[in-house]
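K.L.:
Here is a sequence with its predicted model. Questions after.
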Amino acid sequence: MSKNILIIGGGTGGHISPGIALYEKLGEEGNMSPLFLTGKNDLRFGSFTDIDSSRLFTYNAPSLTVNPFKIPGFLLRFAGAVLKTVRIIKKNNVSAVVGMGGYVSAPALVAAGISKVPLFLCEQNTVPGKVTLKFEKKCEKIFGTFPDSTSYLKMPEKYIHCGNPIRNNVLVQTPKSEAKKAFHLEHCDKVILIIGGSQGAVKLNNLVLELKKAYPREFKNIGIIWSTGDYSFDEYKQKSQNEVEAGSIYISPYIKRVGKAYRACDISISRSGAGVMMELAAAGVPSILIPYPHAAMDHQSKNADSFAAAGAAVKISDEDAVAEKVAPILFDLLNNPRKLKTMSDCAKQASKIDAADVIVKNIKEILGSQR
């Protein structure tokens, strides 16, 4: 009999994308059947098109507040999300719950405990998030991206360093020429991929405009695939048309053909959330990483440090993410194919494309031993 596994991921693309990857892998198993739970607001990311609507659930997961006037409302919404998940678990005879991190997963993890269902956690970042630290005692295993995460855990023996699950469309091997055509950039000598994260990054979006305006000659034959995030897409689309020549820019809130974007580009400039970093690594994309300075426990900076130390990326602080400081580094790399090749090789070595296989294998073994 097939076992139903409930995956919870939401809040940002960094929690959703690996959840989708795990959903895909579980769907390939003959005796496993995945379900996906996310926040209602997260449907806007457009990542769920390949998930059967009958197996996709949503709830209102409130973000934590310290405002005393908002705490009663928070508790009511949190309790409502917990109860909804308990009903989902019971109705679908769920055998295990897998949390992908972030506040959106918290009510479902509480529901797993109430329902006495085995709980597994996936941690994307070097520094484990609050949800992982809160639920590590109650979970069976923690599947993590970076080896150094054990130093932050009270129960490091539960930690399995396996990498971050990678979506199937990231791993598709598309010829570079074909990938560039998908974004109408086949005429460009080089292509840069700009990713500010699922919610966008004002700093990176402004950097694109600064670079194009300050270095028009250098960018004449350089194409840009630019993911702005949904909050500021209209603004930057207009600015890209008004302030710079947009003929060699592909601009979109999200990049649906992300695998082709990775194959089309020669280098990426991005934030250093673990999700996008591991996808870039799996595709062998050299990176300039600009950590978000206000990330919890400075985890993006530590993520970037790990890739810089591995030779897969160059780290630039948010403060230094301005055209006159980024341009020399960017052009030096683009004009040095040997250096880019070395970084690409290092990125591939840092990736673990079998993460989803490892997670599924461990879930099956633990559920099998609990019969």
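P.N.:
Received it, and whenever you're ready, just let me know what you need.
K.L.:
all contacts plus neighbour counts: C-alpha atoms, from now on.
P.N.:
Noted.
K.L.:
tell me the helices in the stretch 201-350 of the chain, going along the chain?
P.N.:
202-214, 233-243, 258-264, 274-282, 299-309, 323-334, 337-350 (DSSP state H, counting those that start in this stretch).
K.L.:
Select, out of these, the one closest to residue 315.
P.N.:
helix 299-309 (6.2 Å; Cα to Cα).
K.L.:
Give me the buried positions along that closest one.
P.N.:
299, 300, 301, 302, 303, 304, 305, 306, 307, 308 (16 or more other Cα atoms under 10 Å).
K.L.:
what residues are up against the third one?
P.N.:
Residues in contact with residue 301 (Cα atoms under 8 Å, 6 or more residues apart in numbering) are 272, 291, 292, 293.
K.L.:
farthest-separated two in the residues you listed?
P.N.:
Spatially, the most separated pair among these is 272 and 293, at 10.3 Å (Cα to Cα).
K.L.:
Give the intersection of the neighbour lists for those two.
P.N.:
Joint contacts of residue 272 and residue 293 (Cα under 8 Å, 6+ apart) are 300, 301.
K.L.:
The two: which is more packed in?
P.N.:
residue 272 (29 against 15; other Cα atoms under 10 Å).
K.L.:
The more buried one touches residue 292, doesn't it?
P.N.:
Yes - assessed by Cα atoms under 8 Å, residue 272 is found in contact with residue 292 at 7.2 Å.
K.L.:
Return the closest of the buried residues of helix 299-309 with respect to residue 135.
P.N.:
Taking the buried residues of helix 299-309 together and measuring to residue 135 by Cα to Cα, the closest member is residue 299, at 18.8 Å.
K.L.:
For the closest one, which non-adjacent residue is closest in space?
P.N.:
residue 127 (5.4 Å; Cα to Cα, 6 or more residues apart in numbering).
K.L.:
check contacts around the one you found.
P.N.:
Taking Cα under 8 Å, 6+ apart, one finds 149, 152, 297, 299, 302 in contact with residue 127.
K.L.:
Distance to residue 201 added to the residues you listed, as CSV?
P.N.:
Converted to CSV, the contacts of residue 127 look like this (distance: Cα to Cα, whole Å):
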residue, distance to residue 201
149, 26
152, 28
297, 19
299, 16
302, 19
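K.L.:
Just give me the closest of the residues you listed to residue 235.
P.N.:
residue 299 (29.0 Å).
K.L.:
Can you tell me what sits against stretch 240-249?
P.N.:
Residues contacting stretch 240-249 (Cα under 8 Å, 6+ apart): 185, 188, 209, 212, 213, 221, 222, 223, 224, 225, 226.
K.L.:
Please compare the first structure with the one that follows:
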Amino acid sequence: MNIVVSGGGTGGHIYPALALIREIKKHQPDAQFLYIGTNNGLEREIVMRENLPFHPLYITGFQRKISIKNVQKNVQTVANFLRAVSKSKRLMKKFIPDVVIGTGGYVAGPVVYAASRLGIPTIIHEQNSVPGLTNKFLSRLVDKVAVSMEEARSFFPEEKVVYTGNPRASEVLNGDPEKGRASTGLSRDKKTVLIFGGSRGARPINEAALGMLKAADRKSYQILYVTGEVHYNKVMEEASAMGCPPNVKICPFIHNMPDVLAAVDLVVARAGATTISELTALGLPSVLIPSPYVTNNHQEKNARVLEARGAAVVIPESELNAERLLAVVDEILSDDQKYLEMRQNAKRLGVPDAAQRLYEEVVSLIKA
């Protein structure tokens, strides 16, 4: 079985692709993969670390604001797209894939488009509640559209849509809480709040977390605060000057997230698709602070889905401060009934077998 996978730009497009690849390998150890991405996204480093064959394309995104300069850029984008389609066709004629899978990002556009023109079975995976431009465009050409959230269904041709969930969810289910505590210095006797703003961190979340430090010393719970490597040194200077309480652990990055998630009780985070899939698979209550800097404001829309189902509390970044965050965390952890309901509601939204579901859709396409 030969499979081409394409997705890039952000981890939200890359990690689901890798989760699916691992699931396919479990069932089909002899499967061969070719990952097509870009050199300037996160995917090159991440994919090559997985020892997967990687081939780069040069592709840029469309400028949505109207101006003479942007019109010129969009003309160049079309030219880049056509060149990327041509290169993708050459790669596929050599590799001869049985199926081509796109998980989002600009680079998936020419790859999946090329496959559709060559008559190769195609499937795209949409992680968010509101799809991006690339997947909206590709949905008219592909054989199947897999969605992580039911709310995305209405944006695509109904007859093509299958609800699979996000395959990344399946990878957090086997976390070891003891390993999570050992790696972070957490106590097993206290409830734990994990605060993180993604791999690079998020300045507004860091500012709110720092503002909580003085009050945290009086709390019965403990806090694991992940700053992001870019912000770590500055945060540690400020935390040391303020006096960091013993029930607060600060680290730059978490490499064993499944283990750590298994050890915590409440998560404060952004509302990216991967985070949402992990929280709901585990049934973890959350305080979500959506990034306002993403396309179509999709993080807030993701977060509002969980809020509407009683699985999360949403704090817009414009309303975030230490006092508000502390009050929300206190309210959730001090009310056992509310906390239990949030856990149950999050669990109902989860799709723990998402990787298996998506794998089955891929296999059905090949056999069709």
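P.N.:
Cool, the structure landed. Remember, it's a predicted structure, so these values are computed and weren't measured experimentally.
K.L.:
Tell me how the two chains score on TM-score.
P.N.:
The TM-score (TM-score structural alignment, normalised by the length of the second structure) is 0.87; 361 aligned residues with a Cα RMSD of 2.7 Å.
K.L.:
Next one: the closest residue to residue 187 of the second structure other than its chain neighbours from residue 170 of the second structure, what distance?
P.N.:
Leaving aside its sequence neighbours, residue 187 of the second structure sits nearest to residue 181 (Cα to Cα, 6+ apart; 6.8 Å). Using Cα to Cα, to the nearest Å, residue 181 of the second structure is found at 21 Å from residue 170 of the second structure.
K.L.:
got the contact list for the helix ranked longest in the first structure?
P.N.:
Longest helix of the first structure, by residue count under DSSP state H: helix 71-91. With Cα under 8 Å, 6+ apart as the test, helix 71-91 of the first structure has contacts from 6, 59-65, 94, 107-108, 110-112, 114-115.
K.L.:
now do 6 Å
P.N.:
For helix 71-91 of the first structure, the surrounding residues in contact (Cα atoms under 6 Å, 6 or more residues apart in numbering) are 59, 107, 108, 111.
K.L.:
Who wins on neighbours among those?
P.N.:
residue 108 (32 neighbours).
K.L.:
Going by secondary structure, the aligned partner of that one in the second structure is in what exactly?
P.N.:
By TM-score structural alignment, residue 108 of the first structure lines up with residue 111 in the second structure. Element membership of residue 111 of the second structure, judged by DSSP states H and E, is helix 108-117.
K.L.:
can you give me how far the longest helix of the first structure is from the chain middle?
P.N.:
Counting by Cα atoms, centre = their mean, to the nearest Å, helix 71-91 of the first structure is centred 26 Å from the centre of its parent chain.
K.L.:
which strand in the first structure runs the most residues?
P.N.:
strand 32-39 (DSSP state E).
K.L.:
The helix or strand following that strand vs the second structure, average distance?
P.N.:
Downstream of strand 32-39 of the first structure, the first helix or strand assigned by DSSP H and E is strand 56-59. Its match in the second structure and strand 56-59 of the first structure itself, once the structures are fitted together, sit a mean 3.4 Å apart by mean Cα distance after the TM-score superposition for the first structure.
K.L.:
Show me what counts as buried in strand 56-59 of the first structure.
P.N.:
57, 58, 59.
K.L.:
Would you verify that the residue nearest to residue 299 of the first structure is located in a helix?
P.N.:
No - with DSSP: H, G, I helix; E, B strand; the rest coil as the criterion, residue 127 of the first structure is located in coil rather than a helix.
K.L.:
Quick one: map it onto the second structure.
P.N.:
Checking TM-score structural alignment: residue 127 of the first structure goes with residue 130.
K.L.:
need the contact list for residue 224 of the second structure.
P.N.:
194, 248, 249.
K.L.:
ok, now residue 20 of the second structure?
P.N.:
Contacts of residue 20 of the second structure (Cα under 6 Å, 6+ apart): 167, 355.
K.L.:
Just the element for the aligned partner of it in the first structure, please.
P.N.:
Under the alignment (TM-score structural alignment), residue 20 of the second structure pairs with residue 22 in the first structure. Following DSSP H and E, one finds residue 22 of the first structure within helix 13-27.
K.L.:
For that helix, give me the average deviation versus the second structure.
P.N.:
Looks like 1.1 Å for helix 13-27 of the first structure (mean Cα distance after the TM-score superposition for the first structure).
K.L.:
Distance of the nearest residue to residue 21 of the first structure once chain neighbours are set aside relative to residue 240 of the first structure?
P.N.:
Counting by Cα to Cα, 6+ apart, residue 21 of the first structure lies nearest to residue 167, which is 4.2 Å off, once chain neighbours are set aside. Applying Cα to Cα, one obtains 30 Å for the distance of residue 167 of the first structure from residue 240 of the first structure.
K.L.:
Which of these two has more residues huddled nearby?
P.N.:
Higher neighbour count among residue 167 of the first structure and residue 240: residue 167, with 22 against 19, using other Cα under 10 Å.
K.L.:
If I follow the layout properly, residue 97 of the second structure ends up in contact with residue 1?
P.N.:
No - judged on Cα atoms under 6 Å, residue 97 of the second structure makes no contact with residue 1 at a distance of 7.5 Å.
K.L.:
if you count what's nearby, which of these two comes out ahead?
P.N.:
residue 97 (21 against 15).
K.L.:
mind checking what the more buried one lines up with in the first structure?
P.N.:
By TM-score structural alignment, residue 97 of the second structure lines up with residue 94.
K.L.:
ok, back up a step: now do the longest strand of the first structure and helix 71-91, the angle between them.
P.N.:
160 degrees (axes from the mean of the first three to the mean of the last three Cα atoms, to 10 degrees).
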